[in-house]
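Colleague: Sequence and predicted structure are below.
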Amino acid sequence: MSTYKYDYLIVGSGLFGAVYAYMAKQKGKKCLVIDRRSHTGGNIYCENVNGINVHKYGAHIFHTNDKGIWDFVNQFVEFNRYTNSPIANFKGELFNLPFNMNTFYQLWKVKTPEEARAKIAEQVKELGLSEPQNLEEQALSMVGGDIYQKLIKGYTEKQWGRAATDLPSFIIKRLPLRFTYDNNYFNDKYQGIPIGGYNKLTEGLLEGIEVKTACDFFEDRAYWSSLAEMTVYTGKIDEFYDYRFGELNYRSLDFEHAILEIENYQGNAVVNYTEREVPYTRIIEHKHFEFGTQPTTVITKEYPSEYALGKEPYYPINDEGNTELFRKYSALAVKEEKVIFGGRLAEYRYYDMHQVIGSALKSARETIV
């Protein structure tokens, strides 16, 4: 008979932790979920403002080709038919994203795929870049000067806080060019937004499970660890090991939210600002995720920033140095007999929502006995 109060302590109530807790409960396990924030849900948390579900930590648009994952999330909340079709604003000119026939018409007035391909090929040939040495050269060799200068360069430099010539070429492994008049950003078969916001998904996953918020695992890790036979850790892997090999690098984000006394600010959920001189990368108008008709609206300007302790780590910088550093931490993690690591921070990788759910389901199936 176990002397522990819980079978699992789950550190972090984001998607990985919430899915793992749900799966453990289905197997009859007793779980305690703790989170250092004052709410559950991690970065998918929504705050209701004037009846609008505001994506507090940036836009989250669910998309997947995996029917099993789609069916899994739809157990907890119904998803609407939202289709991501962002707009790019470059010095007041508007372009459709992703790069498609609408974009090419807006750039060059070409009307057929043949004309568009020829225009891109002509620009690429003029540049003569046979062996790209950095992100700028890689992008230019794929899409030519016009698309790069108007829709990639400024946005990318803001995102990474560095000149495109100082960024490695592998960051842009591929730039999808679509020679159809289709503004659907994702190719995935299933996409949408939970009706009523992402909190309904989190609440459904954590229903009947004990949860404590505003609890920092590291303030008394010995106590928290003593409560359960196993710990599922979804935080930063370098923090778990007291940064013994050094800190992993991230990019962070700052958000500027505003309530506007108008019904409709920009007519689209996502508008990217691709010129370098505009300090934010995009403006989100949250009501459009759920086709809202409220008399007011809420917008969020998203500013990329350098990560520092105390800020939220959003995007891992998976360059050679960080990858090698993560390998050292990962080598320690695989030796742990009482700790399961999972999620974007513990695995030091960028995850879309369906990917982190898939990772949590796989981990749960392999480790819950």
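Modeller: The structure has been received and is ready for your questions. Residues are numbered from 1 along each chain as shown.
Colleague: okay, CA-based contacts and neighbour counts for the rest of this
Modeller: Noted.
Colleague: In the stretch 151-300 of the chain, mark out all the strands, start to finish.
Modeller: 190-192, 210-212, 228-233, 250-260, 270-273, 282-285, 297-306 (DSSP state E, counting those that start in this stretch).
Colleague: Looking at those strands, which is nearest to Leu175?
Modeller: Of all these, it is strand 270-273 that lies closest to Leu175, at 16.6 Å by CA to CA.
Colleague: by contact count, what packs against that closest one?
Modeller: Judged by 3 or more CA pairs under 8 Å, 6 or more residues apart in numbering; DSSP states H and E, strand 270-273 is in contact with strand 87-90, strand 282-285.
Colleague: Out of these, which gets nearest to Glu247?
Modeller: Among those, strand 282-285 sits nearest to Glu247 (CA to CA), with 28.5 Å.
Colleague: Report all helices and strands that the closest one contacts.
Modeller: strand 270-273, strand 297-306.
Colleague: Just say which of these is most tucked in.
Modeller: Stretch with highest mean neighbour count among the helices and strands packed on strand 282-285: strand 270-273 (a mean of 23; mean count of other CA atoms under 10 Å).
Colleague: One more to weigh against that first structure:
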Amino acid sequence: MKEKYDYLIVGAGLFGATFAHLASTRHRRCLVIDKRNHIGGNIYCQQDNGINIHRYGAHIFHTSDKRIWDFVNSMVPFNRYTNSPVAVAPNGELYNLPFNMNTFYKIWGVKSPSEALQKLNEQRCEAIKKMEADGVKEPRNLEEQALTLIGRDVYELLIKGYTEKQWGRKCSDLPAFIIRRLPVRLTFDNNYFSDTYQGIPIGGYNKLVEKLLEGSDIQLDTDFFKDREHLSSLAHKIVFTGKIDEFFNYRFGMLEYRSVRFETETINNPNVQGCAVVNYTSSDVPYTRIIEHKHFESFGDSVYENPVSVISREYPAEWNPGIEPFYPVNDQRNNSLNTRYQELAQKEPNVIFGGRLAEYRYYDMAPVIAKVFSLFESDTNL
């Protein structure tokens, strides 16, 4: 009989693949399974007319941790992509994101940081005074929080409609903590991220995940829950990256998510919108953004070397069992429920839970890798 694997890794996404790589460097044997027909989880790229399509939404790698940046570049070189999205507002005008001097000039005509700050402070103060008049000391919801951070003009143009589409709820019904911070820059800088490093793997994310999974056995189209007992018997330990409530058979009830539906179209035009990401902030437009995928890896005149382009419209949707869960709904009810599931997880000595679904939290890519690093650094027996 073949000797057992050291680890059964449930999920071939970034957490599972990184864990498999680090385990392999310690000469551990890993079997990686995934219920989908591909590796990579939500960072999987699908080719269309020579363009890498981010099938589950745009993923831009960014970090200020040099160790993490050096690690991913040791797997595959990254390009110089800089995330500089624009937004189409309800008035039909285009505005730069994140909120910066280009944005404020377009909205108010201000030309200096001091003018912009004065306008911002005026509107912030108006929001705070209104709350105080109502006997409110702290923002009670996302709308009040946003108004105290950025003021009414920017909120109405660029936040309200987009956020309500994204979450399927009015901003006045969403918790304030969702928007505790807003990137506000008093410079003419359209770089969305403030991290030291950012980019896209040259050739797409599949190359990164393929490299991470070298040395591991992979089994796709395999649903852990359809053959749980047998699959669990194949390894000494399990690394679980799926939904934590499902792992425990929904003992306390189901956690809630928001989902996304993608409408992808190939267009006989080499340059449709001029950048990778365009947000649509009007509540009258059913999608939140359009992604033009070639701009993640083609720059300048090279965009025109391919005569076609591929775009994806992203439509937010309520999550129901059977469709892909994307964003945890981190309100009081779901966070309390997740706490109970995490307490159960701590009582499973032979199971390691990690990633967006297993921890029920939104993760950028670099922190996912950092989390796996920390696991191996804290336990030399892994």
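Modeller: Yep, that arrived. None of the values given here were measured: they were computed from a predicted structure.
Colleague: circling back: mind giving me CSV with the strands of the stretch 151-300 of the first structure and columns for distance to Pro316 of the first structure?
Modeller: What follows is these, written out as CSV (distance: least, CA to CA, whole Å):
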stretch, distance to Pro316 of the first structure
strand 190-192, 25
strand 210-212, 27
strand 228-233, 17
strand 250-260, 4
strand 270-273, 21
strand 282-285, 20
strand 297-306, 11
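Colleague: Of the ones you listed, which is nearest Leu151 of the first structure?
Modeller: It is, among these and with distance given as CA to CA, strand 270-273, at 8.6 Å.
Colleague: In the second structure, what stretch matches the closest one?
Modeller: The alignment of strand 270-273 of the first structure onto the second structure (TM-score structural alignment) spans residues 277-280.
Colleague: Identify whichever of the helices and strands packed on strand 282-285 of the first structure lies nearest to Tyr45 of the first structure.
Modeller: Per CA to CA, nearest to Tyr45 of the first structure of these: strand 297-306, 14.6 Å.
Colleague: isn't Thr40 of the first structure right next to Ala214, touching?
Modeller: No: Thr40 of the first structure is beyond contact range of Ala214, at 9.6 Å (criterion: CA atoms under 8 Å).
Colleague: So for the two, which sits in the more crowded spot?
Modeller: A direct count of neighbours by other CA atoms under 10 Å for Thr40 of the first structure and Ala214 places Thr40 higher, at 26 against 12.
Colleague: so the residue nearest to that one when sequence neighbours are not counted is in which element?
Modeller: Take Thr40 of the first structure and drop its neighbours on the chain: the residue closest to it by CA to CA, 6 or more residues apart in numbering is Ser13, 5.3 Å away. Counting by DSSP states H and E, no helix or strand carries Ser13 of the first structure.
Colleague: same check, this time on the one 4 residues further on
Modeller: Assigned by DSSP H and E, Gly17 of the first structure belongs to helix 15-26.
Colleague: what's the mean gap between that helix and the aligned bit of the second structure?
Modeller: Helix 15-26 of the first structure differs from its equivalent in the second structure by a mean of 0.5 Å after superposition (mean CA distance after the TM-score superposition for the first structure).
Colleague: Touching that helix from outside, list them.
Modeller: Applying CA atoms under 8 Å, 6 or more residues apart in numbering, the contact partners of helix 15-26 of the first structure are 10-12, 30-31, 33, 41-42, 202, 205-206, 209, 232-234, 342-343, 353, 356-357, 359-361, 363-364, 368.
Colleague: got the angle between it and strand 228-233?
Modeller: 150 degrees (axes from the mean of the first three to the mean of the last three CA atoms, to 10 degrees).
Colleague: Who are the packing partners of the helix or strand just after helix 15-26 of the first structure?
Modeller: As assigned by DSSP H and E, the chain's next helix or strand after helix 15-26 of the first structure is strand 31-34. Counting contacts by 3+ CA pairs under 8 Å, 6+ apart, strand 31-34 of the first structure is packed against strand 6-11, helix 15-26, strand 210-212.
Colleague: and the ones you listed as TSV, adding mean neighbour count and distance to His257 of the first structure?
Modeller: Below are those laid out as TSV (neighbours: other CA atoms under 10 Å; distance: least, CA to CA, whole Å):
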stretch	mean neighbour count	distance to His257 of the first structure
strand 6-11	24	28
helix 15-26	24	24
strand 210-212	16	27
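Colleague: Please name whichever of these is nearest to Asn268 of the first structure.
Modeller: Closest to Asn268 of the first structure of these is helix 15-26 (CA to CA; 26.6 Å).
Colleague: so how far is the closest one off the chain centroid?
Modeller: Offset of helix 15-26 of the first structure from its chain centre (CA atoms, centre = their mean, to the nearest Å): 20 Å.
Colleague: Specify, as a residue range, where it falls in the second structure.
Modeller: By TM-score structural alignment, helix 15-26 of the first structure lines up with residues 14-25 in the second structure.
Colleague: re earlier: just say which of the helices and strands packed on strand 270-273 of the first structure is most tucked in.
Modeller: Scoring those by mean count of other CA under 10 Å, the most buried comes out as strand 282-285, with a mean of 24.
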